[in-house]
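Visitor: Structure for the following, please:
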Amino acid sequence: MAQQGTHDGVTEDEAALYDRQIRLWGLEAQGKIRTSHILVINLDGLTTEAIKNWVLAGIQRLTLIDFRPHTQWNDLSAGFFWREEDVGESIDRLTPAAARIQALNPLVKIEVLPSSSLKDLLDPSSSSLADLKPSVMVIGIPSGPQSLSAQWNKDSLITLNDRSRQLGIPFYISGSQGFNGFIFSDLGDSHQYVIEKPEVNAPLPASTVEGAALAVPSSSKRLEKVKQEFVPLRKALDKTWKGLPRAQLRRQKPSLGYLGVLALWELSGDGKIPSTEELASTCKSLIEERGLDLKTLLVSEEDFTAFIDALSISLSQPGEFSPTCAMVGGVLSQDVLNAIGGREAPLVNWFQLEGLTGSGQIHALSTPPSSIIPPTAI
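Guide: Sure, this is the predicted structure:
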């Protein structure tokens, strides 16, 4: 029997399957999600969490590729799409995971690319990325010692982000280091989205019984279209806090976790794990270069040492901390769905989770404020 169509191409069967989320973000947004294609480079615990949500939300297509050909024992720490029998060199890394992802939602097309094609995909002179035509590209930075390889250092990520911008592909980077995790997003020069705003009541009359009755907030809502300009990674990383008054610095100060990621990127390239002293020295240099100090960051020397020790341990230990992956992966999945559906304000443009302090901060790195699009321009 042919499926009956509804609005925005969503069939009646899909409307029944995705009923709860259609009620949450609307049929138009669901229509955009059902035609979307997400490319994930590197399957790890963090991207596993996000993929689960994307597939259950009803994206059209998911393409997976990983620089690692096989599954290792440490992948089982947070990668719940693998089992013990999947570990070893006789089994392709992504094949068993893809089968379990498919079981979540048979309506989603799952495609696995061989590890050998990753070089082509990352090559700016190749047309492979353009041919895939993803709606969104997500890079999962591997954890532990593998995060320090030249393939995932700052220059490589900047080059890949520049390539995605040329092709108009929204771009995300995510990664975890023990208790910490981060997300960087670049949705292009003019990302537009819709938010709901309550209707503003007319000015209240004089204080009377009738006026008090009219003072009840309006339950009606209006849609407001907003534009947000994002910046590429190279510009975001140039952000400094030099010259800002101390009061403003305290309000806008970056998290120590963000500066720790920058330190790791500075020290990556040869795969060698830096010493604790190198890590601390690089991190303090970056803090100073950006017009900051530990006092401004509200971090004591004792807390700084504890942070560096934890970061250093995360580099030497393969595997991921599952709670970190769950929290950051949840934020990543929701933001990607919002970006595709054009609903709700996006993450602008760096999210940093710090497990030791229990905080999750969003840093607007070199991005201008959002602007409302007048109704006449919509």
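Visitor: C-alpha only now, for contacts and for neighbours.
Guide: Fine.
Visitor: Just the buried residues of stretch 22-37, please?
Guide: Ile22, Leu27, Glu28, Ala29, Gln30, Gly31, Lys32, Ile33, Arg34, Ser36, His37 (16 or more other C-alpha atoms under 10 Å).
Visitor: And those, which is closest to Ser219?
Guide: Checking the buried residues of stretch 22-37 against Ser219 with C-alpha to C-alpha, the nearest one is Ile22 at 20.4 Å.
Visitor: Let's compare: structure for the following, please.
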Amino acid sequence: MGEKLSAVEAELYDRQIRLWGIESQEKLRAADVLLIGVRALGAEIAKNILLSGINSLTILDDRTVTEEEQPRNFLLSKTSVGKKIAEEVLLKAQMLNPLVKISADTDCPPSKDVSYFKKFTIIVATGIKPDLLLKIDKICRSEKIKLIFGDAFGMFGYSVSDFGKHTYYEDQIKLIGKKRKHDGSDKTSVKVKGEINYPELNKVIILPNTKQSADSIKKSKRRNELFYAMLALMEFKNKHGRIPNIETKKDDIESLEEIKKEIFELYQVDDSKSKITKEIFEVIFGEVIPVCAALGGVIAQEVIKAVSNKEVPINNVFLFDPITYDGKEETVGV
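Guide: Take a look at the predicted model:
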């Protein structure tokens, strides 16, 4: 149940209370959020959920700030280079919303045990390997914690959600009586309840050599092929322990092409008819700030929906098209 808002909070969040209601704002006020990874994408997510008025934000990231990364992350300063990124973002993050409790954790994410994750309402993960993601998802499902994961690679980005058995409410316009009027008095807004049962992530993220069946995903004849590009990038991280690097671009694209063939074989996709060509892999290098901003806004909005139970969330994959620059929603593993 959400906590009651103070007079200061009610004034600060007045505009969004008008948008999604006092009950939803109180649920946000009670939410404790864990953000794993606070590079350029993580910084955008942090900004948006801090402004929404959550109770607390814990930033888990053991990496240090590099000279290349510092200009791309608006929560960092020039003096941050060489220091722990989770601690360096705290000052500017706190300035975004002084009412939210913010803390940094510089431990390595894989070192955390079950008890660590149990205290959060929702976990937002970026930049972690798929095996750790699936481990965290098992914990989240057993403890009824919501989870959303996302990454940005150059012009391409995606998010995957597991909100378990999620109930939501949306406002719909309903006509009153049989006669239509033109002054608006014949309409009213009603709250309609809905429910989505999210599949666990090991039924959504099925990679080569995992010895899992992909039959449930192969059933869809109209799957957006960017989903397979997402899987290729996940498998690249599993295989190489890193993201594609512009300094090794030629070799990395060749590796992605080989991984793509393995994924197409697993999912029985006809490579000769595929739209996933080298053109896609040419634009997945580096951190493109506008893409991080757009994807960070989408992920933060899903966090707000998940916590507040207000409006219909994405079920369950979001793909940012690197060619057309628009977003695509996919339902996978259901």
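Visitor: what span of structure 2 lines up against the longest helix along structure 1?
Guide: Taking DSSP state H as the criterion, structure 1 has its longest helix at helix 322-341. On the basis of TM-score structural alignment, helix 322-341 of structure 1 is assigned to residues 289-308 in structure 2.
Visitor: quick one: that stretch to structure 1 mean distance?
Guide: Superposed on structure 1, stretch 289-308 of structure 2 shows a mean distance of 0.5 Å to its aligned residues (mean C-alpha distance after the TM-score superposition for structure 1).
Visitor: Next, the aligned residue in structure 1 for Glu170 of structure 2: secondary structure please.
Guide: Counting by TM-score structural alignment, Glu170 of structure 2 corresponds to Ile195 in structure 1. Three-state assignment for Ile195 of structure 1 (DSSP: H, G, I helix; E, B strand; the rest coil): strand.
Visitor: Surely Ile195 of structure 1 touches Pro346?
Guide: No: using C-alpha atoms under 8 Å, Ile195 of structure 1 is not in contact with Pro346; the gap is 10.6 Å.
Visitor: Please identify which of those two sits among more neighbours.
Guide: Taking other C-alpha atoms under 10 Å, Ile195 of structure 1 and Pro346 do not tie; Pro346 has more neighbours (19 against 14).
Visitor: tell me the contacts of that one?
Guide: By C-alpha atoms under 8 Å, 6 or more residues apart in numbering, the contact list for Pro346 of structure 1 reads Asp335, Asn338, Ala339.
Visitor: Helix or strand: which one has the closest residue to the last one other than its chain neighbours?
Guide: Among residues not flanking Ala339 of structure 1 along the chain, Pro346 sits closest, at 6.5 Å (C-alpha to C-alpha, 6 or more residues apart in numbering). For Pro346 of structure 1, there is no enclosing helix or strand under DSSP states H and E.
Visitor: And for Ile59 of structure 2?
Guide: Using DSSP H and E, Ile59 of structure 2 sits in strand 56-60.
Visitor: Beyond that strand, next helix or strand please.
Guide: helix 85-88.
Visitor: Where in structure 1 does that following helix align, residue-wise?
Guide: Aligned by TM-score structural alignment, helix 85-88 of structure 2 falls on residues 93-96 of structure 1.
Visitor: still on that earlier bit, gap between the match of Glu170 of structure 2 and Gly342 of structure 1?
Guide: 9 Å (C-alpha to C-alpha, to the nearest Å).
Visitor: before we move on, what about Leu39 of structure 1?
Guide: Distance from Leu39 of structure 1 to Gly342 of structure 1, by C-alpha to C-alpha: 18 Å.
Visitor: do Leu122 of structure 1 as well
Guide: Remark: distance between Leu122 of structure 1 and Gly342 of structure 1 (C-alpha to C-alpha) = 27 Å.
Visitor: Could you check which of these two is surrounded by more residues?
Guide: Neighbours were counted for Leu122 of structure 1 and for Gly342 using other C-alpha under 10 Å; Gly342 has more, 22 against 19.
Visitor: Just list the residues touching the more buried one, thanks.
Guide: Residues near Gly342 of structure 1 by C-alpha under 8 Å, 6+ apart: Ala29, Gln192, Tyr193, Val194.
Visitor: Name the helix or strand for the second one, please.
Guide: When secondary structure is defined using DSSP H and E, the element that contains Gln192 of structure 1 is strand 191-198.
Visitor: before we move on, what about the first one?
Guide: Ala29 of structure 1 belongs to helix 27-33 when elements are defined using DSSP H and E.
Visitor: Residue range in structure 2 corresponding to that helix, please.
Guide: The aligned range for helix 27-33 of structure 1 is 22-28, by TM-score structural alignment.
Visitor: how big's the offset between the matching stretch and structure 1?
Guide: Superposing on structure 1 and averaging over aligned pairs (mean C-alpha distance after the TM-score superposition for structure 1), stretch 22-28 of structure 2 comes out at 0.3 Å.
Visitor: now what about that stretch, what contacts it?
Guide: Contacts to stretch 22-28 of structure 2, defined as C-alpha under 8 Å, 6+ apart, come from residues 1-5, 16-17, 52-55, 304, 307-310.
Visitor: Then stretch 120-137 of structure 1?
Guide: Residues outside stretch 120-137 of structure 1 that contact it (C-alpha under 8 Å, 6+ apart): 36-41, 159-160, 163-164, 167, 169-172, 336, 340.
Visitor: So which of the residues you listed belong to helices?
Guide: Thr159, Leu160, Arg163, Ser164, Val336, Ile340.
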